[in-house]
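Peer 1: Everything below, folded, please.
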Amino acid sequence: MAHSWDPTQYLAFGDERGRPFLDLTARIGATSPSLVVDLGAGPATLTALLAERWPDAEVLAVDSSPHMLERARGVTGVRVEQADLRTWRAGRPVDVLVTNAALQWVPGHLALLPHLLEQVAHGGWLALQVPGNFEEPSHAIRRELAAQEPYAPHLADIDDPSSHDAEDYLRVLQQERCEVDAWETTYLHVLHGEDPVFDWVSGTGARPTLEALPADLRTRFAEEFKRRLREAYPDHGHGVVLPFRRVFAVAHRV
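Peer 2: This is a model prediction of the structure:
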């Protein structure tokens, strides 16, 4: 079941969501690329950092969401293109291809990596980052609730994100004759507000679930979800700590 994106909700935690992007792109060794592509760029606020780093490059933000791209069109130095990352093809070889927090929405995306590498020029770079926190309470509670009545009949076909371990990405990319740097990091995000973990997940992983429910059930689901999240992530007076594992891989095509 397709869902839509709200760039305002997504950017509510812009600093926290931006840290993995910075850690990822810091490992890219390109010096003077001609074409830089951010695949699954969302509102392109982070794509703008690529334009700043390589001001002489053509920088392209690709996303399937018209709502995200509407925001992206206002970003200086970035051209936008609407496309599905599963079928997107570059018009010419890409020197730097970044996909940040997008592949987790593509089932079986390990099999997509060779196609993505085909878009990268020899000597170019592919850099990816995906969340690796899907067994954390923020996701486990959502799945548990979604499997219960009266919600389950409405949620059978929703998009459900998933990812792999760093070694899995490393092995696939190595098989494509790339030099690969793969790693993982767990960030401890300190969040503030009445229901900050709910606010976080409702902009990303829980959004398809909430959108798929009728309005009356959505309100009921959200209130129970909030209650359980408050129990799982208590505020001890200094904010709510949200551990968030991220998985990274940077491949140099040689």
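Peer 1: switch to C-alpha atoms for all contacts and neighbour counts from now on
Peer 2: Noted.
Peer 1: So what's the gap between stretch 45-52 and the chain middle?
Peer 2: Centre-to-centre, stretch 45-52 and its host chain are 16 Å apart (CA atoms, centre = their mean, to the nearest Å).
Peer 1: all strands for this structure, in order.
Peer 2: Secondary structure of the chain by DSSP state E: the strands cover 35-39, 58-63, 79-82, 94-100, 120-131, 178-191, 240-253.
Peer 1: In JSON lines, list these along with mean neighbour count and distance to residue 16.
Peer 2: Output for the strands of the chain, formatted as JSON lines (neighbours: other CA atoms under 10 Å; distance: least, CA to CA, whole Å):
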{"stretch": "strand 35-39", "mean neighbour count": "25", "distance to residue 16": "19"}
{"stretch": "strand 58-63", "mean neighbour count": "24", "distance to residue 16": "21"}
{"stretch": "strand 79-82", "mean neighbour count": "18", "distance to residue 16": "24"}
{"stretch": "strand 94-100", "mean neighbour count": "25", "distance to residue 16": "13"}
{"stretch": "strand 120-131", "mean neighbour count": "23", "distance to residue 16": "13"}
{"stretch": "strand 178-191", "mean neighbour count": "17", "distance to residue 16": "7"}
{"stretch": "strand 240-253", "mean neighbour count": "22", "distance to residue 16": "10"}
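Peer 1: To compare with the earlier structure, here is another sequence to fold:
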Amino acid sequence: MADWNPGAYLQYTDERSRPFTELVARVPGSPTTIVDLGCGPGHLTPVLRARWPEAHVTGVDASPAMIERAREADPGTEYVLADLSTDEHRADLVISNAALQWVPGHRDLLTTLADRAAQTFAFQVPGNHDAPSHRLLREVAARAPYADVVGPVERRATADPGEYLEILARPGWSVDAWETTYTHVLHGPDPVLRWISATGAQPTLQALEAKDPALRARFEEEFGAALRAAYPEHAHGTPLAFRRVFVVATRV
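Peer 2: Below you'll find the model as predicted:
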């Protein structure tokens, strides 16, 4: 797919940052080196610095636009452009927030990533692949004329906490796995469309844009109408339920 859009991604910074803050709070010990896999535009590095101000942080991301934005916003941190599936950085803490679901076969990669952590391997991934937002994305994209352009939209299914526990619970490791469903209250016109357009729907939208900008606009209108029906606006805003899965694996 084409590159990410840091500006669009940062529209809901508070909502997207909260799971990472809660993940970090469950990481034990005092790592002196940290690798953040899928660091995005670097907006979460301050969370790591607040918890471990003396640690050396390295951010890794496969998106040139995200790495460029991170380096501009935070020139004092090392940010590296690399594929998460092949990156070989080692650190006391290897951590990842809402990124591993984009790596094909990420379950098979988990023990390798954990082995690169001297103390702790921690990650969070979305668990909302069957939420209305994602079901509707697949349904609308499967209709003509979009299907001929984008093909079947992949169901990027992540595992349940128990499955991640089974993968990572090996001799010498203690694993804490859990899930949380957040109910974000979004505001403004078509907030769920804006949310998913910056993340899960981005490959679909980019493919349509490359074919014909008018086709993308038509898709957004159709998809947006379906999302408005699934996520009606209330006086207090538009509630968006978002399930996330967390894992903290620590050497013992």
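Peer 1: coming back round to it: relative to residue 109 of structure 1, which of the strands of structure 1 is closest?
Peer 2: Among the strands of structure 1, strand 120-131 comes nearest to residue 109 of structure 1, with 11.0 Å by CA to CA.
Peer 1: Ok, which of the strands of structure 1 comes nearest residue 106 of structure 1?
Peer 2: strand 120-131 (11.0 Å).
Peer 1: what's the closest one in contact with?
Peer 2: Residues from elsewhere that reach strand 120-131 of structure 1 (CA atoms under 8 Å, 6 or more residues apart in numbering): 20-21, 24-25, 28-30, 93-104, 117, 162-163, 244-254.
Peer 1: burial count for residue 43 of structure 1?
Peer 2: Counted with other CA atoms under 10 Å, the neighbours of residue 43 of structure 1 add up to 29.
Peer 1: Which part of structure 2 matches stretch 235-246 of structure 1?
Peer 2: Aligned by TM-score structural alignment, stretch 235-246 of structure 1 falls on residues 233-244 of structure 2.
Peer 1: tally of neighbours for the closest residue to residue 77 of structure 1 other than its chain neighbours?
Peer 2: Once flanking residues are discounted, residue 77 of structure 1 sits nearest to residue 51: 5.9 Å by CA to CA, 6 or more residues apart in numbering. When counting by other CA under 10 Å, one arrives at 19 neighbours for residue 51 of structure 1.
Peer 1: One more: residue 23 of structure 1?
Peer 2: Neighbours of residue 23 of structure 1 under the rule other CA under 10 Å: 13.
Peer 1: likewise residue 207 of structure 1?
Peer 2: Counted by other CA under 10 Å, the residues lying close to residue 207 of structure 1 total 19.
Peer 1: Please look at it and residue 201 and confirm they touch.
Peer 2: Yes. Counting by CA atoms under 8 Å, residue 207 of structure 1 does reach residue 201; the two are 7.2 Å apart.
Peer 1: so who does residue 171 of structure 1 touch?
Peer 2: With CA under 8 Å, 6+ apart as the criterion, no residue contacts residue 171 of structure 1.
Peer 1: what's the counterpart of it in structure 2?
Peer 2: Matched across to structure 2, residue 171 of structure 1 falls on residue 166, judged by TM-score structural alignment.
Peer 1: Please tell me how far that match sits from residue 234 of structure 2.
Peer 2: 41 Å (CA to CA, to the nearest Å).
Peer 1: Now check residue 58 of structure 2 against structure 1: what is it aligned to?
Peer 2: In structure 1, residue 58 of structure 2 lines up with residue 60, judged by TM-score structural alignment.
Peer 1: For structure 1, which segments are assigned as helices?
Peer 2: Ranges of helices in structure 1, per DSSP state H, are 7-10, 14-25, 47-53, 66-72, 113-118, 137-146, 166-175, 196-202, 207-212, 215-232.
Peer 1: Which stretch of structure 2 lines up against the fifth one?
Peer 2: By that I understand helix 113-118 of structure 1. Mapped onto structure 2 using TM-score structural alignment, helix 113-118 of structure 1 spans residues 110-115.
Peer 1: Fine by me, we can end here.
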